[in-house]
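**Student:** with the sequence up front, the predicted model follows.
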Amino acid sequence: MSGPTLDGSTLDLASLQGRIVVVNVWGSWCAPCRREIPDLQRGHEAYQDKGVSFVGIDTRDDAAQAKSFIASSRVTYPNLVDDGSGSLVAKLVGIVPLQAVPATVIVDRTGKVAWKASKPIDYATLADGLDAVLAETPGN
């Protein structure tokens, strides 16, 4: 999965190979997404030194509103932009329902989906999922 980010760069998730990756599908128009984003940012800050990367996928959104939301929420992890066609979110078919926003997936170091939620999450839920994945990872 690769594409443009809200900050204008390009991100290819293949560059994160060997890391645990948290992927969160969101939209600035989505009230539950707006509520969970501080917990995701907190998770990013707490787990980045443990080999965990966070990536957002902004979907069905207005670019200016999405950028403003990310800036005001002080989100520091990269956010891919689904171009409106649903092409990025479609890559999650069979993992989470396509219309599930928010949705969060944790991919282990081998590239397998290790945990998922098709609903809003809080920091405790995210930490429980990450701790379980980290505990199953050799070398931790």
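**Tutor:** That came through, no problem.
**Student:** every contact and neighbour count from this point should use C-alpha atoms.
**Tutor:** Noted.
**Student:** packing partners of the longest helix along the chain?
**Tutor:** Looking only at the chain and at elements set by DSSP state H, the helix with the highest residue count is helix 31-47. The criterion is 3 or more CA pairs under 8 Å, 6 or more residues apart in numbering; DSSP states H and E, and the helices and strands that helix 31-47 contacts are strand 52-58, helix 123-136.
**Student:** now do 7 Å
**Tutor:** With contacts defined as 3 or more CA pairs under 7 Å, 6 or more residues apart in numbering; DSSP states H and E, helix 31-47 has these neighbours: helix 123-136.
**Student:** follow-up on the earlier one: buried ones in the longest helix of the chain?
**Tutor:** Under the neighbour-count criterion of 16 or more other CA atoms under 10 Å, helix 31-47 has 32-34, 36-41, 43-45, 47 buried.
**Student:** structure two is appended below for comparative analysis:
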Amino acid sequence: MGTINLGPFAISLWLILLTIAMFSSLAVGRLTARSWKVDIEPILWTLLIAAVIGARIVFVARYFDGYKAAPWSIMDIRDGGFSKSAGMMLLIALGAWFAWRRKEARKPLVLAVGTGIVVWYLGMTALIGRDTGQVKLPQVELVHLDGGTFQLQSLAGKPMVVNLWASWCPPCRHEMPVLRDGQAQYRDIVFVFVNQGEAADVVQQYLKAAQLSLDNVLLDSKLQVGRQTASMALPTTLFFNEQGILVERRVGELSAATLAQRIESLRKPGRP
């Protein structure tokens, strides 16, 4: 999923879509409540909160190994670890239960929840289509940290994880150990670390101070990769298949669990 950039800030399109779907549902709920003279707004908020919590719980349960080293990170939802399908199923099931228990609220509740689901589904379809098959591995010449120019395309042929980062970016620094461990763990995946806009000595000093040993550290002084993939927010991690086509995009910090989820998705046969 991409972002909308507002100056130095980047807002996830996924979050914007969730907000639009939520307020669409609330708006329909308020309008229909006037006709049926029943207040369903508390029910709608209950459904939303339950769906978000349920989506997080299911995700954590599925990728619990990624949280074992730091169990408290389960509470840090900034890693984007949610099971959207589980959240949607819980919302529908709980909504059906409320509709069964509250006959007077049944019609406005069905209309409000249905509106939110339709907005969410159409938005997700548009966002997935926006990235899938549209963005390819940039054909750019970068500079290797060890010296000399380097063609990013020369690493094509295997699934690839391209991390766009900078040493001044706190979330970038925080997720680096996760990506380092991922590079060592997922040997069938090529990990590439493309620094955005910093000099070689700055990058080398940071890696040395942080005691990070990474392969494929490249310098992109002109921000070519970020511009060509519409990924100007940092950190951004791009997931390309064997054909060099973008299949996943994560804007913001990755955890071990959310990295595992995306690697699992990247390995699926038949992905565009």
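**Tutor:** Alright, I've got the coordinates. Computed from a predicted structure; not experimentally measured.
**Student:** quick one on the thing from earlier: in structure 2, what residues pair with the longest helix of structure 1?
**Tutor:** When structure 2 is aligned by TM-score structural alignment, the counterpart of helix 31-47 of structure 1 is residues 170-186.
**Student:** what's in contact with the matching stretch?
**Tutor:** In this structure, residues lying in contact with stretch 170-186 of structure 2 by CA atoms under 7 Å, 6 or more residues apart in numbering are Trp165, Ala166, Ser167, Phe191, Leu214, Pro235, Glu253, Leu254, Ser255, Ala256.
**Student:** map Leu11 of structure 1 onto structure 2.
**Tutor:** Alignment note: Leu11 of structure 1 maps to Phe150 in structure 2; criterion TM-score structural alignment.
**Student:** what about its match, which SS state?
**Tutor:** Local secondary structure at Phe150 of structure 2 is given as strand here, using DSSP: H, G, I helix; E, B strand; the rest coil.
**Student:** now Leu18 of structure 2. Nearest residue, chain neighbours left out?
**Tutor:** Closest residue to Leu18 of structure 2 apart from its sequence neighbours, by CA to CA, 6 or more residues apart in numbering: Trp120 at 6.8 Å.
**Student:** please, which helix or strand holds that neighbour?
**Tutor:** helix 106-131 (DSSP states H and E).
**Student:** what does Val61 of structure 1 align to in structure 2?
**Tutor:** You called it Val, but residue 61 of structure 1 is Asp. The pairwise alignment with structure 2 assigns Asp61 of structure 1 to Glu198, based on TM-score structural alignment.
**Student:** which residues does that match contact?
**Tutor:** Here Glu198 of structure 2 is in contact with Ser221 (CA under 7 Å, 6+ apart).
**Student:** one more time with 6 Å
**Tutor:** Not one residue lies near Glu198 of structure 2 by CA atoms under 6 Å, 6 or more residues apart in numbering.
**Student:** ok but it is inside a strand, no?
**Tutor:** No: when classified by three-state DSSP, Glu198 of structure 2 is found to be coil rather than part of a strand.
**Student:** against Leu219 of structure 2, how distant is the nearest residue to Gln151 of structure 2 once chain neighbours are set aside?
**Tutor:** With CA to CA, 6+ apart as the criterion, Gln151 of structure 2 has its nearest non-adjacent residue at 4.8 Å, and that residue is Glu141. Computed with CA to CA, to the nearest Å, the distance linking Glu141 of structure 2 and Leu219 of structure 2 is 10 Å.
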